[in-house]
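**Student:** Generate a structure from the sequence data that follows.
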Amino acid sequence: MFELIAGIGFLGVALVVLLVFGLAAMVLKLGIGLMKGVVGLVLGLVVGGVVLAVLLPIGIILLPLLILLAVGLLILSPFILLLKLVF
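**Tutor:** Purely as a prediction, here's the structure:
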């Protein structure tokens, strides 16, 4: 049972990471759209660049690991339950 819950939890975390990326992209677009002109464009790009520079390595490293872990746990959970029932 724990494995199933953990698998769903990891999928949730992966979704949150994707949502954060989506929000960062939206903030960047809104920033450029709202503050027209060179200053707004530069500021939007700098802020968006900093956000992406911080989040991108974390996301690139964590996302595949989280998805693999979640899928692995979801696939293994019935077998683990069977083993618990047998032994």
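**Student:** Every contact and neighbour count from this point should use C-alpha atoms.
**Tutor:** Fine.
**Student:** For the longest helix seen in the chain, enumerate the helices and strands it packs against.
**Tutor:** Using DSSP state H, we find that the single longest helix of the chain is helix 38-86. Here helix 38-86 touches helix 2-34, going by 3 or more C-alpha pairs under 8 Å, 6 or more residues apart in numbering; DSSP states H and E.
**Student:** One more, please, to line up against the first structure:
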Amino acid sequence: MDATTLGAVLACVGVLSGSVVAFLGKRGDTAVTRFNSVTDQVQEERNRAAELLATAQAELVALHAQRHEDLVEMTRLQIRIAHLEGDHGDPD
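**Tutor:** Below is the predicted model of the structure:
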């Protein structure tokens, strides 16, 4: 193999390896971009879920307070009923 042929073969190998490196580099770039996009989406979903959780917790607190008020009112009414029943009972 003479020097010209060897040079041509080395040039072809260099071009092919450069193409492979460029292809892999582009794939790596695409993979990083895709990973960043997915990461952003996951973070947005996490933030929405945190907002929904905070809203649900606030609603639960409000419902718990309302339940407590209802129980107090029910107890007050039961005591009132017991007093009224006592007023209309037998005069004995």
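**Student:** Got a TM-score for the pair?
**Tutor:** Remark: TM-score between the superposed chains equals 0.41 [TM-score structural alignment, normalised by the length of the first structure]; 37 aligned residues with a C-alpha RMSD of 0.9 Å.
**Student:** Centre of the chain to the longest helix of the first structure, how far?
**Tutor:** The chain centre lies 4 Å from the centre of helix 38-86 of the first structure; the measure is C-alpha atoms, centre = their mean, to the nearest Å.
**Student:** Just give me how far stretch 40-54 of the second structure sits from the chain centre.
**Tutor:** 4 Å.
**Student:** Can you give me the buried ones in that stretch?
**Tutor:** By neighbour count on 16 or more other C-alpha atoms under 10 Å, the buried set for stretch 40-54 of the second structure is empty.
**Student:** Stretch 58-73 of the first structure too?
**Tutor:** 59, 63, 66-67, 69-71, 73.
**Student:** Can you lay out those residues as CSV showing distance to residue 84 of the first structure?
**Tutor:** Shown next, in CSV, are the buried residues of stretch 58-73 of the first structure (distance: C-alpha to C-alpha, whole Å):
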residue, distance to residue 84 of the first structure
59, 35
63, 30
66, 25
67, 25
69, 21
70, 20
71, 20
73, 15
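**Student:** which residues sit in contact with the most centrally placed residue in the second structure?
**Tutor:** Centroid-nearest residue in the second structure, with C-alpha atoms, centre = their mean: residue 46, separated by 2.6 Å. Going by C-alpha atoms under 8 Å, 6 or more residues apart in numbering, residue 46 of the second structure touches no other residue.
**Student:** Give me the distance between the helix or strand in which it is found and the centre of its chain.
**Tutor:** Element membership of residue 46 of the second structure [criterion: DSSP states H and E] is helix 3-87. Centre-to-centre, helix 3-87 of the second structure and its host chain are 2 Å apart (C-alpha atoms, centre = their mean).
**Student:** Would you check how far apart the residue nearest to the centre of the second structure and residue 58 of the second structure are?
**Tutor:** 18 Å (C-alpha to C-alpha, to the nearest Å).
**Student:** With residue 66 of the second structure instead?
**Tutor:** 12 Å.
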